[in-house]
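1. Fold the following and give me the result.
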Amino acid sequence: MNLKPLKGQHHVSAITANAKGNYEFYTQILGLRLVKKTVNQDDTSVYHLFYADERGNPGTDLTFFEIPHAGHTVFGTNSISLTSLRVPNDASIQYWKNRFEQSAVDHDEIVQVAGRASLSFRDFEGQRLMLVSDEHNVGTPGGKPWDKSPVPAEHGILGLGPVTLTVSRPERTAKVLMDVLNYREKESFTSAGQEQSQVRVFETGEGGTGGEVYLVERDDLPRERPGRGSVHHVAFRVETEEELRKWVDVLNQAGLPNSGFVERYYFRSLYFREPNGILFELATDGPGFEGDESFEHLGERLALPPYFENQRAAIEAKLKPLETTN
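-> Presented below is the predicted three-dimensional model:
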């Protein structure tokens, strides 16, 4: 089957228990744009918030499901344990360290990770995040920061960087990455944390910060118990719907149970779990977020795909109002 390589990260979806606090942190502190305020299409009683660059270009989306009664995450293995975000250069990393200090954001010191200046930090619910410098990046291009962001464009977040998978049996995940998804194993490095874990680097497409996945073995930890501050799934970029339908066949031929083709309106999707239980999604680059809102007013109102529009009154009645006017 003639398949184009996956193009890198499409989006990462995580869990929050507080949509208002989440909106304030990711727009006012991190300077991302809320490009879509909608609902979880599998449970329309909860918000699904999409933060990204100026228009939600593929590879720039960090999204959250609001689950108001979500408990605290018990961090562990078989999880997406770290989401990184790209910034333009090394000077930007220093800018962000100063910004975090001024805003009392929990953060570590600047370190080198895989040859890139990096800064780990946590949001108000303990979501594990890291900024990585694109100064020496050669590979998947980043997005374009919104010009109305409170963060200067020269230091603005450009999109998603490497996503870290922590698993108990890494060979199982590596086999899916390489034999099914056609990733290339690029290199390995020792993590800067106390556990000094070996990190294997896999890349796809043009590679670089937007096309890498990190794989870490931790068989000394219990399985993660998700809650607020945990990651629900990671999605990888597929160029077109035609390509996505080919991937359905690939997963079926590989014997991997999957969702089959799923219509999400803003993109088309395919879901499956790799053998350690982490949820992967393949998602198309389009159509994008401007089919139901103009560029100037993205994220300002509750947006519903057409197939939910006749339920708007009932859906809105279940949601706590969230003011998001730009």
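
2. From now on I want contacts and neighbour counts done on CA atoms only, so please keep to that.
-> OK.

3. so where do the strands sit in the stretch 1-150 of the chain?
-> 9-16, 33-40, 43-52, 61-66, 79-87, 107-113, 116-122, 128-133 (DSSP state E, counting those that start in this stretch).

4. So which of these is nearest residue 148?
-> Of all the strands of the stretch 1-150 of the chain, strand 33-40 sits nearest to residue 148, with 8.6 Å by Cα to Cα.

5. Please give the structure of this sequence too, so both can be compared:
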Amino acid sequence: MQLLGQHHVSLMTGKAEQNYDFFTRILGMRLVKKSVNQDNTTSYHLFYGDAVASPGTEVTYFDYPGIGPSYPGVSSISSTSLRVPTTASLRFWQERLDSLGIKHGEIIQRAGRNTLAFEDFEGTQLILAADEGEAGVAPGEPWTAEGIPLEHAIVGLGPVTLTVADAKPTALVLTQLMGFRKVGTYPSPAGDFAEIEVFATGEGGSGAEVHLEARPDLPKFRLGRGGAHHVAFRIPNEEEYAKWIDRIAASGLQNSGRVDRDYFRALYFREPNGILFELSTDTPGFDIDEPIESLGEKLGLPSFLEHRRADIESKLRPLKW
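-> Predicted coordinates:
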């Protein structure tokens, strides 16, 4: 019973149209599902991924027009990485971001990989990480987008960084409960702080890492636009999902129990520093209600909301892109 790696990261936007433009036109990712927040159906839920909506490639956004800004700090998913094939890809992206006036850093090493940090128009902290053919979780399939050569396209989720006041309790949950293993450390880009710890699961590699940063000097994170709501990790199938339900329940951590999202099964809980974790199945996938060829072109609703389609659509603002 082992988690395979990252499944998705879910964040917040106040401007769905600009968010769509940024992730599809600028970053060249595919909109693989246009749905609603199942806990608040007046809000869109947008999923961006690879060409075939592979598990482990999705960045998702809840749309809340008018939402205030995020305030960085501890108890947060402070950065989300996206995988690209090579360091040459990072140089391509550095030039592309420059040409589009997008704020970014320099190419530096994190956990032994070359990386390039940047942010979107709402302050989402993103990092491009070069695979360079390393062993581990396989990348996704690149999506064809104008101006982005396939050899430099984004091919999935890389490491997520968790920033906490005290790393020990989070590390214990990762290793003793979730089956991660500590595989290294690297210096914090913030300077004179403890090294960032690297934890891996499954086959390891960029698509299966959590980077844990202790920053007791920071205030507590406040979620708003550009901020990350939760990170989800991959369970291969529903048989193992049932075992994880029992395991998390036995741990004593408060949790959601079984949650059917239709496209996957989910389980939510907060680790001791308050960051929301989700465990999600790879199955059945985003193509259960629309073919791969036309993913994201219509409003996708889970089967248990389909009978409410007319009412839900009447309360959603039209998206113009």
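
6. mind checking which of the strands of the stretch 1-150 of structure 1 is nearest residue 223 of structure 1?
-> strand 79-87 (7.8 Å).

7. Tell me who's in contact with residue 176 of structure 1.
-> With contact taken as Cα atoms under 8 Å, 6 or more residues apart in numbering, residue 176 of structure 1 is in contact with residue 274.

8. Now with 10 Å, please.
-> 182-183, 251, 254, 256, 274-275 (Cα atoms under 10 Å, 6 or more residues apart in numbering).

9. re the thing from before, indicate which one of the strands of the stretch 1-150 of structure 1 is closest to residue 269 of structure 1.
-> Minimum separation from residue 269 of structure 1 across the strands of the stretch 1-150 of structure 1 (Cα to Cα) falls at strand 9-16, 10.8 Å.

10. so where is that closest one in structure 2?
-> Mapped onto structure 2 using TM-score structural alignment, strand 9-16 of structure 1 covers residues 6-13.

11. distance of residue 231 of structure 1 from residue 129 of structure 1?
-> 11 Å (Cα to Cα, to the nearest Å).

12. residues shared between the contacts of the two?
-> Common neighbours of residue 231 of structure 1 and residue 129 (Cα under 10 Å, 6+ apart) are 81-83.

13. Show the buried residues in these.
-> 81-83 (16 or more other Cα atoms under 10 Å).

14. Dump the contacts of residue 176 of structure 1 into CSV; add distance to residue 312 of structure 1, neighbour count and secondary structure as well.
-> Below are the contacts of residue 176 of structure 1 laid out as CSV (distance: Cα to Cα, whole Å; neighbours: other Cα atoms under 10 Å; DSSP: H, G, I helix; E, B strand; the rest coil):
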residue, distance to residue 312 of structure 1, neighbour count, secondary structure
182, 41, 18, coil
183, 41, 24, coil
251, 35, 19, helix
254, 40, 12, coil
256, 36, 16, coil
274, 35, 19, coil
275, 38, 18, coil
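
15. Looking at these, which is nearest residue 17 of structure 1?
-> The closest of these to residue 17 of structure 1 turns out to be residue 274 (Cα to Cα; 26.5 Å).

16. what do we get in structure 2 for that closest one?
-> That one, residue 274 of structure 1, aligns with residue 271 by TM-score structural alignment.

17. Just the element for the nearest residue to its match once chain neighbours are set aside, please.
-> Nearest residue to residue 271 of structure 2 in three dimensions, chain neighbours excluded: residue 170, at 6.3 Å (Cα to Cα, 6 or more residues apart in numbering). Per DSSP states H and E: residue 170 of structure 2 is located in helix 167-172.

18. contacts for that helix?
-> Here helix 167-172 of structure 2 has contacts from 162, 164, 174, 177-182, 194, 196-199, 210, 212-216, 270-275, using Cα under 10 Å, 6+ apart.
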